[in-house]
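> Here is a sequence together with a model predicted from it:
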Amino acid sequence: MSTGPETPLLDTVRTPADLRALSDDQLPQLAEELRAELVDAVSQTGGHLGAGLGVVELTIAIHHVFNTPHDRLIFDVGHQCYPHKILTGRRDRIRTLRKENGLSGFTKRAESEYDPFGAAHSSTSISAGLGMVEAARHQGIARNVISVIGDGAMSAGMAYEAMNNAGHMDARQIVILNDNDMSIAPPTGAMSAYLARLVSGRTYIGLREAAKQFSKRMPKFIQDKARKTEEYTRTFFSGGTLFEELGFFYVGPIDGHNLNHLLPILRNARDAEVGPILIHAVTQKGKGYAPAEQAADKYHGVAKFDVITGAQAKAKPNAPSYTKVFGQALVQEAEHDDRVVAITAAMPSGTGVDIFEKAFPDRTYDVGIAEQHAVTFAGGLAADGMKPFAAIYSTFLQRAYDQVVHDVAIQKLPVRFPIDRAGFVGADGQTHAGSFDIAYLGCLPGFVIMAAGDEAELKHMVRTATEYDEGPLAFRYPRGEGVGVEMPERGEVLEIGRGRIMREGGKVAILSLGGRLKHALLAAERLDGFGLPATVADARFAKPLDTALIEQLARNHELLITVEEGSIGGFGSFVAQHLFNEGLLDNGLKYRSLFLPDRFMDQASPDRMYEVAGLDADGIVKAVFGALGREEIAQEGGASIA
């Protein structure tokens, strides 16, 4: 077992106050030790490695120059926050990252005063930072607010909306663009660093402000020409015209790994009495760890790995992942229909669209972190005869809800929504759980919603979605491996709104929607041992409901239980409403609905999370006996029961 790297200087730093006590000359050694500690920790926990390695010097420099936590430091997305956590009093828990009762893999307000704003979804940092700038102004508090945003997150419209607002308000906000991938403009060594220090310094800024005040006394056409000349002269050498047009004072590009460049520029920004500033720092993902430098994509998010070789330890799957099944099934359907196209919002491998892209690159669209655009773009494709599959995680589709309603549902456009990560996702915790899509899509008129009970069902649903042209359709499936069922050669077209009986029983009926089907069947087997043979049905559809199946189960059983990997207000609520409307609850039927707890759950393994939620086989059995009044057997099940 690893005893950890030698870190004598890092050992003296428990908080940023200790870091600020170090001299500038000591910081390169601290960066080397922090990088070694980060690699060793993530090798034991897994998590986001490449982005964190890329911001080691930047994180050190920010905490060295600014008075955190009084000064607010906001990380976008959170993938890059591990070095920050080590430096802000959480080093002793860093090897609990993403584990049950451990540190979150993202910034989290409840975890530390050094995390002023939670981040796990992209492109929020500038908006949040601007809010904090204004909060400080209204309360008469002198503080700096620094938002660190990656270049990928700058592909989202929200970032530009915030910058436009900040520029209009002339707010005193500092934005650091961590350019670690697309490299908007490469740094040009010493000259670039010199120019960046020059334009961020007090002398230049003072002269610039004096010139602005003087020009206000001139006719407007002279003011405009003077402003454009100054901007042109500066951005001719440094780039950044786009940010200037949004009202930001642009500095860069600079080498984000060179502390001799970072420190004076951050100090200049700290001391400058100007409006919003954008510092463009170019960094390298995986910096300082050779395997991550050579394969940045593979080391963005990692499993546990061997520090020396970089080899990641991944368990051999017993069945294909749902994501892979979706990607392969979509390729198969596209081979039969040239109108099938795939859309992803910067998550090709996470959604399986990368599989489709290899087969049909011309029919694949990665629109960047822009879910709103992705949905309306898909609507445009559908309106003119194409068959778009907008593959978006459940938790990220929330970001485009207005577009789903206005641009797709109201117009009854046949956009297909493959929804990955339905239900609990494990180590990514509450921010990435697919909890709400059944509820927020199920209330929309004309929406078809399917949920795959196993990997073969997912293949059928891809085929069904391809053939369905009557309006919008979504099908959801969990993260991880399938259950190992036999796979069909090609999916079949399912009858819309029709479920299936999996096994016949007597007193008890369990109606499952989605990935809990395996546990519903296991629960039925256990109930057999108590002399309670149970019927198990796979609903397949949350909307439209299979009302004939529901009524059959209600009339022929004493107890009906629904099970789903979704929030309150979803499938169980739809079933309850139908039972009530049809008077089926007036004849002594006991009805219970099992769903995700009505709270945001912290990270743990998915199995553990479902156990706590009462949505595993044991939880279903306990719910059955609780509903039947057999409390001595039910004991205290963890199920959320309505």
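Now that the structure is in, tell me what you want to look at.
> Please make it C-alpha for all contacts and neighbour counts, starting now.
OK.
> For Gly157, see how far away the residue most central in space within the chain is.
Closest to where the C-alpha atoms of the chain average out (C-alpha atoms, centre = their mean) is His121, at 4.5 Å. Per C-alpha to C-alpha, to the nearest Å, His121 is found 13 Å from Gly157.
> Tell me the residues that contact both of the two, please.
The contact sets of His121 and Gly157 do not overlap (C-alpha atoms under 8 Å, 6 or more residues apart in numbering).
> element containing Thr59?
Here Thr59 sits within helix 56-65, counting by DSSP states H and E.
> helices or strands up against that helix?
helix 16-20, helix 27-45, helix 82-85, helix 259-271 (3 or more C-alpha pairs under 8 Å, 6 or more residues apart in numbering; DSSP states H and E).
> so how far is the first residue of stretch 446-456 from its last?
End-to-end for stretch 446-456, by C-alpha to C-alpha: 26 Å.
> Can you name the residues in contact with it?
By C-alpha under 8 Å, 6+ apart, the list of residues contacting stretch 446-456 reads 320-322, 325, 409, 412, 438, 441-442, 458, 461, 471-477, 482-488, 491, 513-518, 538, 540-544.
> Would you pull up how far that stretch lies from the middle of the chain?
22 Å (C-alpha atoms, centre = their mean, to the nearest Å).
> picking that back up, now mean neighbour count and distance to Glu551 too, for the helices and strands packed on helix 56-65, in CSV please.
Below are the helices and strands packed on helix 56-65 laid out as CSV (neighbours: other C-alpha atoms under 10 Å; distance: least, C-alpha to C-alpha, whole Å):
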stretch, mean neighbour count, distance to Glu551
helix 16-20, 20, 63
helix 27-45, 21, 48
helix 82-85, 27, 53
helix 259-271, 20, 67
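> ok, structure two:
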Amino acid sequence: MKNLLNTISFPLDVRKLQPEQLPELARELRAFIIDIVATKEGHLGASLGVVELTIALHYLFNTPRDLLVWDVGHQAYGHKILTGRKDVFHTNRQLNGIAGFPNRSESEYDAFGVGHSSTSISATLGMAIASALKGEIKKQHIAVIGDASIASGMAFEALNHAGVSDANLLIILNDNAIGIDPSVGALKEYLTKVKTDKRLAVQNNIIKALNFDYSGPIDGHNFDELIAELTRLKSVKGPKFLHIITTKGKGLPQAEKDQVTYHAPGKFDKISGDVLPKAVSEFTKYQDVFGKTIVELAKQNDKIVGITPAMLTGSSLKLMLQEFPNRTFDVGIAEQHAVTLSAGMATQGLVPFCNVYSTFLQRAYDQIIHDVALQNLPVIFCLDRSGLVGQDGATHHGVFDIAYLRCIPNLIVFAPRNEIELRNILFTAQTGLKQPIAIRYPRGYGEIENWQLPFEEIEIGKGVCLKEGGNVAILSIGTIANSVSKALLKLDNSTESSHYDMRFIKPLDVKLLHTIFKNHKTILTVEDGTIKGGFGSGILEFASENNYSNTIKLLGVPDTFIEHGTVEELQEICGLDVQSIQEEIEGLLE
């Protein structure tokens, strides 16, 4: 049989096919995705689940003139393959390769850059309004959003606006009952009932109540149903809403059975589907240090509660859920709600550990300031995935947290050097701290095998000297201290340098800083966050306020968006790898 996918480079080629050929194209597209992701890694299950939808959309709509926006973008691999990137798809998420998410600079078919959830309806509505103002009345605007993303506040805000507009907008709800972890909440329960009780969809429909032309639910893997309904909706005016039911991981039995693992499974056998064993590490992931420690603390302190916005597995808060289900709360993709929920709990004497990826805490900035810090409530923010995170790229690097948190009054900001420090600051934070604290730690493994030592309280605002030396002082924050230590070991004249782990970005250890500035001519700051407004900026402010004239050099993430690649590759690009740090110190010593 002729390989259809070999004949497809762009959607125009898809439109030349006969309807009866589309199922074969779907089979080949799934096989192509599985074949590449099996060895190159990436997000698998979401893209497999929307293969038929992807083909149907490009078959019926005039993309890129008609605008198609994928929410988050985990599910856009098929879209990328059909829109001119098939031959380079093997470079997906690799340094200098194509991005793992839709990206406007990469293709005209990527109508909007995504990576964080729940933005698609707002963006597409904005496009539809723009088209109307420009008189482009035949232009179509389609947003594809999942059942986990649509429960977010931003999506509801957009639905509320779209329902009273006359914009030519089609929202497609891809309902598979799972995001990364299974979807949660009342809306998820409602959508589950709609699937089994079609009368509910007709008589008691919350989407129809918002003035949308609602249709569905239909089988998202059935081309006949998809083509028929999408064709009808093309001619319907105003806001429309199509509810489709899909299976995440469709076409790979293991991915259908274990949808959490196969969201992004790493390398796997493309024939059997079995995930390939990873090299066993004697070390522990930082997320598991958090997860195991909070369980240990929760056994001792019944006021501890854990909160996460849809990241139970990624944050390892699932360990607490297993032990204390009544004290563990997955609030869905709702970072703003997670923060203010935590604030409410804190007013009543609970000890909330709010675990949010660094890049996603950006979405709740007002709540941090207005609901937590302004009221000086002792919420404990645990910022997983801080620093450079690798192949997910610019949308996911946690490089802005130091800068955006450092300016907030009342908020303590701490970065542990290693697993023991993370363990001890978690202990310290729940022992009666009277103000909020943010604890930032990286993705990946630590470097200490036996980290589960007896707890020790950490003095707030106290840095430590790791090495004493001559005229150059290196000040580091967080786990980048380990790279500094390795760089110093490689120096021939390492005795000429001191190394301090400041630990606290806020409050700074002012007493220690005065000693450092008086005893060293040159100061080098090293951080894995943005250099603008970050830890180094705080050191410059200290020097200015105290009239110090020492030479100060800052190392950190440059003032640009860092794209995708391995953490090691990106550190080298930013000058934060061991070799680059060594060369920087040598230059200062000379």
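Nice, I can see it. Predicted model, so just to flag it, every value in this text is computed and none were measured.
> For the helix holding Thr59 of the first structure, give the aligned segment of the second structure as residue numbers.
Counting by TM-score structural alignment, helix 56-65 of the first structure lines up with residues 51-60 of the second structure.
> compared with the first structure, how much does the matching stretch deviate?
Superposing on the first structure places stretch 51-60 of the second structure at an average distance of 0.5 Å from its equivalents, by mean C-alpha distance after the TM-score superposition for the first structure.
> Check which residues of that stretch are buried.
51-59 (16 or more other C-alpha atoms under 10 Å).
> got it, and stretch 163-174 of the first structure?
Buried residues in stretch 163-174 of the first structure (16+ other C-alpha under 10 Å): 163-167, 171-174.
> matching residues in the second structure for that stretch?
The aligned range for stretch 163-174 of the first structure in the second structure is 159-170, by TM-score structural alignment.
> Same question for stretch 604-618 of the first structure.
Using TM-score structural alignment, stretch 604-618 of the first structure pairs with 565-579 in the second structure.
> who touches that stretch?
93-96, 388-393, 483-484, 486-487, 526, 528, 555-558, 562, 564, 580-581.
> Show me where the stretch 51-200 of the second structure has its strands.
Applying DSSP state E, counting those that start in this stretch to the stretch 51-200 of the second structure gives strands spanning 67-70, 141-146, 170-175.
> Now do the buried residues in stretch 130-143 of the first structure.
Quick answer for stretch 130-143 of the first structure (16+ other C-alpha under 10 Å): 130-134, 143.
> can you tell me which residue in the second structure aligns to Lys287 of the first structure?
Under TM-score structural alignment, Lys287 of the first structure pairs with Lys250 in the second structure.
> likewise Thr431 of the first structure?
Under TM-score structural alignment, Thr431 of the first structure pairs with Thr395 in the second structure.
> quick one: what's aligned to Gly480 of the first structure in the second structure?
By TM-score structural alignment, Gly480 of the first structure lines up with Gly444.
> what's the neighbour count on Val77 of the first structure?
21 (other C-alpha atoms under 10 Å).
> err, Asp213 of the second structure, not the other one
Each residue near Asp213 of the second structure was counted by other C-alpha under 10 Å, and the total is 18.
> From Tyr204 of the first structure, how far out is the aligned residue in the first structure for it?
Using TM-score structural alignment as the criterion, Asp213 of the second structure maps onto Phe249 of the first structure. Going from Phe249 of the first structure to Tyr204 of the first structure by C-alpha to C-alpha gives 12 Å.
> ranges for the helices of the stretch 351-500 of the first structure?
Along the stretch 351-500 of the first structure, the stretches classed as helices by DSSP state H, counting those that start in this stretch are 353-359, 371-383, 394-397, 401-403, 437-442, 455-467.
> And for the second one, what's in contact with it?
Translated: helix 371-383 of the first structure. With contact meaning C-alpha under 8 Å, 6+ apart, helix 371-383 of the first structure is reached by 343-345, 367, 387-390, 392, 396-397, 399-401, 403-404, 407-408, 413-415.
> Map Ala370 of the first structure across to the second structure for me.
Using TM-score structural alignment, the equivalent of Ala370 of the first structure in the second structure is Ala334.
> Pull the contacting residues for that match.
Residues in contact with Ala334 of the second structure (C-alpha under 8 Å, 6+ apart) are 151-153, 309-310.
> Quick one: the helices and strands packed on helix 56-65 of the first structure as JSON lines, columns for distance to Ser147 of the first structure too.
As requested, these are arranged in JSON lines below (distance: least, C-alpha to C-alpha, whole Å):
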{"stretch": "helix 16-20", "distance to Ser147 of the first structure": "17"}
{"stretch": "helix 27-45", "distance to Ser147 of the first structure": "21"}
{"stretch": "helix 82-85", "distance to Ser147 of the first structure": "13"}
{"stretch": "helix 259-271", "distance to Ser147 of the first structure": "13"}
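> Let me know which of those is the nearest to Tyr232 of the first structure.
helix 259-271 (20.9 Å; C-alpha to C-alpha).
> From the contact counts, what lies against that closest one?
Using 3+ C-alpha pairs under 8 Å, 6+ apart: helix 259-271 of the first structure touches helix 56-65, helix 190-200, strand 249-255.
> Next, please give the residue ranges for the strands of the stretch 201-350 of the first structure.
Counting by DSSP E, counting those that start in this stretch, the strands of the stretch 201-350 of the first structure are 249-255, 277-282, 301-302, 340-344.
> picking that back up, can you tell me which of the buried residues of stretch 130-143 of the first structure are in helices?
130-134 (DSSP state H).
> Now check the second structure for the residue matching Leu278 of the first structure.
Checking TM-score structural alignment: Leu278 of the first structure goes with Phe241.
> That match: what's it in contact with?
Per C-alpha under 8 Å, 6+ apart, neighbours of Phe241 of the second structure: 170-173, 207, 212-215.
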